[in-house]
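Peer 1: next one to model:
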Amino acid sequence: MILPIYAYGQPVLKKVAKPITKDYPGLEKLIADMWETMENANGVGLAAPQIGKSIRLFLIDAGPMHDEGEEHLGKRGVFINAEILEEAGDDCSYAEGCLSIPDITGEVERAEEITIRYYDENFVEHTETFDGMNARVIQHEYDHIEGILFTEYLKPLKRRMINRKLEKIKKGEADAKYRMKFIRT
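Peer 2: Here you go, the predicted structure:
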């Protein structure tokens, strides 16, 4: 089932999400619905807070972020109760966007490499190191479960330039090609 994506301004997007256990009610269906929602919106990642659930769950499919012919290098997976253990390498800048903040992008500096511990959808624990676009997408989604949006990393001038657009999104004035949930005013 395709779920509405919570728009900028929704309080759940600013909360630090809570860990879950393997017996979280309806987890398998929730994950399936999140995949369907993300793919319907042409996203490469989706975190539970973006669908209104303040739990430490996100999924990514970084294949489309890789060059043509190298899509197979993109990580596709579910991350539950993730914890970034280490960041390494030089910070790299890249224009990011977010399904919760349609039609806005901005340059964000992120670590080139991360080591992360997480559980997959079967609650098997993994500790892995990712770099490049895989690391970037994971860090973006990880920020969602920490209550951080990519716009908070933007330089002050860029932030001022997009402030009016952010306020419009908050009011429900967004032109997304997928279902969104806005704050009721």
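
Peer 1: only C-alpha atoms for contact and neighbour calcs from this point on.
Peer 2: Fine.

Peer 1: the residue positioned nearest the centre of the chain sits in which helix or strand?
Peer 2: The centroid of the chain falls nearest to Glu141 when counting by Cα atoms, centre = their mean (2.9 Å). Using DSSP states H and E, Glu141 sits within helix 132-145.

Peer 1: can you list the helices and strands that that helix packs against?
Peer 2: Packing partners of helix 132-145 (3 or more Cα pairs under 8 Å, 6 or more residues apart in numbering; DSSP states H and E): strand 45-47, strand 57-61, strand 101-119.

Peer 1: what residues does Thr185 make contact with?
Peer 2: The neighbourhood of Thr185, defined by Cα atoms under 8 Å, 6 or more residues apart in numbering, consists of Lys171.

Peer 1: tell me where this protein has strands.
Peer 2: Secondary structure of the chain by DSSP state E: the strands cover 5-6, 45-47, 57-61, 76-98, 101-119, 125-131, 180-181.

Peer 1: this one as well, want them side by side:
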Amino acid sequence: MSLREIIILPDKQLRLVSKPVEKVTPEIRQLVDDMFQTMYDAPGIGLAAIQVAQPLRVITMDLAKPDAEGGETKREPRVFINPEIIARSDELSVYEEGCLSIPEYYEEVERPARVRVRFIDLDGKLREEDAEGLYATCIQHEIDHLNGVLFIDYLSKLKRDRVMKKFTKAAKRAE
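Peer 2: Sure thing, here's the model as predicted:
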């Protein structure tokens, strides 16, 4: 396992549409291991492969909450290969979202409250699950990444332009 660099806005790779994974290979398993290490280190609850400059339809996620006693969090790692939303509720919910590729920026986003997702697991098995709450929000956020969509795309043009300007300036200063 190794840490990978998370690409940051305004990197144009974040707008790429990721390619489907043909087969779960040792290379895909290595990518998943690296993505988990990178996600936990960041720290974050979800990561799309494109965020580590791999345009493949792979998502890692862990929504585990720290235990009440403040001890070690029991991790609940999840992997989604070639995920797709196959059903959405008409009911909407609002969550404050952030993104490892848009660090330290958070904004409320409205999305379907419940979704049904179809994906391949790490064993190559096709699965379907219903998601609601934070799980529904996170899986939609990460699938958006695979399609070149960022959570800021759900904001008003004014807010989105402000965020883009801020991160473009920061990138120029870093050069």
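
Peer 1: on that earlier part again, mean deviation of the helix holding Glu141 of the first structure from the second structure?
Peer 2: Comparison of helix 132-145 of the first structure with the second structure after fitting gives an average deviation of 0.5 Å (mean Cα distance after the TM-score superposition for the first structure).

Peer 1: how about the residue nearest to the centre of the first structure, nearest residue that isn't a chain neighbour?
Peer 2: Ala47 (5.8 Å; Cα to Cα, 6 or more residues apart in numbering).

Peer 1: so the residue nearest to the centre of the first structure sits against Leu46, correct?
Peer 2: Yes: at 6.6 Å, Glu141 of the first structure and Leu46 qualify as touching, with contact defined as Cα atoms under 8 Å.

Peer 1: and the residue nearest to Val44 of the first structure when sequence neighbours are not counted, how far is that from Thr115 of the first structure?
Peer 2: Closest residue to Val44 of the first structure apart from its sequence neighbours, by Cα to Cα, 6+ apart: Asp61 at 4.9 Å. Counting by Cα to Cα, to the nearest Å, the gap from Asp61 of the first structure to Thr115 of the first structure is 18 Å.

Peer 1: need the outlier residue of the second structure, farthest from its centre.
Peer 2: Glu69 (28.4 Å).

Peer 1: measure how buried Asp33 of the first structure is and give me the count.
Peer 2: Applying other Cα atoms under 10 Å, we find 16 other residues in the vicinity of Asp33 of the first structure.

Peer 1: and if you look at Tyr94 of the first structure?
Peer 2: Neighbours around Tyr94 of the first structure, by other Cα under 10 Å: 14.

Peer 1: Asn42 of the first structure too?
Peer 2: Using other Cα under 10 Å: Asn42 of the first structure sits among 13 other residues.

Peer 1: map it across to the second structure for me.
Peer 2: In the second structure, the residue paired with Asn42 of the first structure is Pro43, using TM-score structural alignment.

Peer 1: what's the overlap in contacts for Glu141 and Leu46 of the first structure?
Peer 2: In contact with both Glu141 of the first structure and Leu46: Phe58, Leu59, Ile60, using Cα under 8 Å, 6+ apart.

Peer 1: the last one reaches Ala48, doesn't it?
Peer 2: If I follow you right, that is Ile60 of the first structure. No: look at Ile60 of the first structure against Ala48 with Cα under 8 Å: they stay out of range, at 11.7 Å.

Peer 1: mutual contacts of those two, please.
Peer 2: What both Ile60 of the first structure and Ala48 touch, as defined by Cα under 8 Å, 6+ apart, is an empty set.

Peer 1: measure the residue nearest to Val44 of the first structure to Lys171 of the first structure for me?
Peer 2: To Lys171 of the first structure, Asp61 of the first structure is 30 Å away according to Cα to Cα.

Peer 1: please consider this matter closed, and thank you.
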